[in-house]
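**Q** Here is the input, now give the coordinates:
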Amino acid sequence: MKPFAFSELLAHMSLIRQPSAMACSLALPMGAALLSAAWLFLARAQETNEHGLAALLDGSGFVRIPAGEFMMGSRNGKPDEQPVHRVVISKGLEMGKFEVTQAQWEAVMRRAHARVAPGEAAEASAPSHFKGPSLPVENVSWHEVQQFLRMLNARDDRFEYRLPTEAEWEYACRAGSTGDYAGTLDAMAWYESNSGGQTRPVGRKEPNAWGLYDMHGNVWEWVQDWYAHDYGEERPAAGPASGSYKVYRGGGWFSSPADCRSAVRGFNFPIDRYDSVGFRLVRTPK
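**A** Purely as a prediction, here's the structure:
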């Protein structure tokens, strides 16, 4: 587990208040150290609750995305973002508020590798380059995500968990917006100018209008669809039936502003792993 600096804890955990100058002057060194340790323990427990497996299974980690329609793509973007076309999302769905965290990945995948040697199991269930329970899981292939989904679905007989389609992802990212971003990029995204060269804990930036965090930046997010070089004149909402590459969306911690746009598309082989690519869940009733 990556050490969590107490200064970062104070800066980011809303339940912790900065002590007053008088309190600091009166505190004994030993008492301050014990208090700091207690705060750190509580903060880590809070992060585990918010971004752990329970938040998936009890539904608290999901938001409701309404049915509707939108214009998918960008007239001023890259060729594979065209033509702009109308897409109908005929049924509402629930989408993860956050990118899947390392705590969630490990909670599911350690069971998948329970019969593997301990060292190998730990490596398989903790694949991320940047370590931390509330950081997004990354360095996972599209196929490995499918294994995660199979394991997660086996634990819940009420809902089916899956990746969003490309159309569902862009619809949810836009949340009714029509521009390049769903808000102000610096307020919503970790990207090349502010990430410090690494992923950041999920949910620390502003959400979009539908309550989704980190749809721009932090890590690219695998989606269900195969990649096509353009949308075609009558692109179905489900995407092409086959292909060589899988799509990911949203930009990552190293991305330029242009590559964090709502319409931008990335793609690669489904067996490939990158420290800038993770994923987000959708769930629907079984």
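
**Q** going forward, measure contacts and count neighbours with C-alpha atoms only.
**A** OK.

**Q** neighbours around the residue nearest to Phe269 when sequence neighbours are not counted, how many?
**A** Excluding the flanking residues, the one nearest Phe269 by CA to CA, 6 or more residues apart in numbering is Tyr245, at 4.6 Å. For Tyr245, the neighbour count with other CA atoms under 10 Å is 18.

**Q** Could you double-check that Tyr245 lies in contact with Gly266?
**A** No. Counting by CA atoms under 8 Å, Tyr245 does not reach Gly266; the two are 9.6 Å apart.

**Q** which SS state does Asn49 fall under?
**A** helix (DSSP: H, G, I helix; E, B strand; the rest coil).

**Q** my read: it touches Ala55, true?
**A** Yes. With contact defined as CA under 8 Å, Asn49 counts as touching Ala55 (6.8 Å).

**Q** compare with the first, here's sequence two:
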Amino acid sequence: MTSSQQFQALLLFTLLGLVLGNVVVFTGNTFQFLQREKQEFMYDVMLSQAIDLHPKRTSILEEPPLIEMLYLDAGTFKLRGYEPGEAQQITISRGFFIGKTEVTQGLWKVIMGNNPSQFRSCGDDCPVESVTWIESIHFLNRLSRHFGYRECYGINADAVYLEDCGGFRLPTAAEWRYAAHTIKTRTSELPTREFEDQCPPRSDSPGPVHCSVAGWGGFRGLDDTVSEWCWDWHRPGYTYTSRIDPKGAPGGIRHVFQGLSWCEFSPLCIQGEDIPDYPHFRSYDIGLRLVKAATSLDFPTKRDDNAGE
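**A** Below you'll find the predicted structure:
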């Protein structure tokens, strides 16, 4: 992007920020959403990559919640099946933002006013868990409203449908697997825990999100924090009918979750396969991760054409 284009983008985001009551900084390909200290919850929308933008402390939480989202461009990858040699070529046709970590207890408390987590003593920087799929949908709609985005879900009793929107939502299982494939492919060196001296030893609980192993772009928590709800309905034996932006079975009674959790390493947990579960099911090792479509108002400064390779 040229300096002229950067200036125009900065001006656009600044004007948008003034309209929404936000301050906007435009310096990279990572979304950061910071809580502003006001009577009502307001947020700063920041795009940053390599600068420290932690907000001032507030009386609400020890550390205000910070949302960081990594941009992944469109691409194609091989989705492996459960049988040896089974794979489908899947295309994600539009780039999207995905949370660098799972949603934290701190952010959930600010948006929902409660904390359903079993491990509350872990702290605000730990992943929220023991949330149902339905509760996650309500949280995402409310988070979208706080930032002035259109809600992604219409909810009528338990009938939930995905809308084409610019707000926050759950990833589809294909998007989650695409992100995992991209992150693991691009992590060229051994993953590290940057804050190891600040992290407690692995125990029978999730632990703070920043203590999870870091991959490319600072992405964390793929297989050692909590499993994560996805949008898809699950149907036994179902295979994708579309290989472009698949969204799972057209209906069902259970929803898919992806990823390993801290439970995989604890003798306290019953070991077994990751299976889908009911929308009102809750477990102390299941949370969620944010996804957001990339719109014309928040497109990153630099496209990366190597996603999925």
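
**Q** quick one: TM-score?
**A** Remark: TM-score between the superposed chains equals 0.63 [TM-score structural alignment, normalised by the length of structure 1]; 207 aligned residues with a CA RMSD of 3.3 Å.

**Q** The residue nearest to Phe269 of structure 1 -> structure 2?
**A** Under the alignment (TM-score structural alignment), Tyr245 of structure 1 maps onto Arg254 of structure 2.

**Q** Could you tell me whether Ala179 of structure 2 really is in a helix?
**A** Yes. Assessed by three-state DSSP, Ala179 of structure 2 belongs to a helix.

**Q** Just give the nearest non-adjacent residue to it, would you?
**A** Counting by CA to CA, 6+ apart, the residue nearest Ala179 of structure 2 is Leu72, at 7.4 Å.

**Q** any idea how far the residue nearest to Phe269 of structure 1 lies from Glu81 of structure 1?
**A** Distance, Tyr245 of structure 1 to Glu81 of structure 1, by CA to CA, to the nearest Å: 16 Å.

**Q** what do you get for Trp226 of structure 1?
**A** 14 Å.

**Q** do Pro285 of structure 1 as well
**A** Counting by CA to CA - Pro285 of structure 1 and Glu81 of structure 1 are separated by 31 Å.

**Q** of those two, who's got more company?
**A** Just comparing Pro285 of structure 1 and Glu81: by other CA under 10 Å the higher neighbour count belongs to Glu81, 20 against 10.

**Q** didn't the more buried one look like it was pressed against Tyr231?
**A** Yes. At 7.0 Å, Glu81 of structure 1 counts as touching Tyr231 under the criterion of CA under 8 Å.

**Q** How about the contacts made by Val140 of structure 1?
**A** By CA atoms under 8 Å, 6 or more residues apart in numbering, Val140 of structure 1 lies in contact with 127-128, 272-274, 277-278.

**Q** and with 6 Å instead?
**A** Arg273 (CA atoms under 6 Å, 6 or more residues apart in numbering).

**Q** so what's Arg142 of structure 2 closest to, chain neighbours aside?
**A** Ile111 (6.9 Å).

**Q** again with Glu138 of structure 1
**A** Closest to Glu138 of structure 1 by CA to CA, 6+ apart is Gly278, at 4.4 Å.

**Q** how about that neighbour, what's its partner in structure 2?
**A** Using TM-score structural alignment, Gly278 of structure 1 lines up with Gly287 in structure 2.

**Q** With Gly92 of structure 1 instead?
**A** With TM-score structural alignment as the criterion, Gly92 of structure 1 matches Gly95.

**Q** wait, that match sits on Asp73?
**A** Yes. Between Gly95 of structure 2 and Asp73 a contact is recorded at 4.0 Å, counting by CA atoms under 6 Å.

**Q** Same question for stretch 195-205 of structure 1: list its buried residues.
**A** 195, 198-203, 205 (16 or more other CA atoms under 10 Å).

**Q** Let me have those in a markdown table, extended by secondary structure and distance to Leu185 of structure 1.
**A** Listed next are the buried residues of stretch 195-205 of structure 1 as a markdown table, based on DSSP: H, G, I helix; E, B strand; the rest coil; distance: CA to CA, whole Å:
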| residue | secondary structure | distance to Leu185 of structure 1 |
| --- | --- | --- |
| Ser195 | coil | 12 |
| Gln198 | coil | 17 |
| Thr199 | coil | 16 |
| Arg200 | coil | 15 |
| Pro201 | coil | 17 |
| Val202 | coil | 16 |
| Gly203 | coil | 14 |
| Lys205 | coil | 10 |
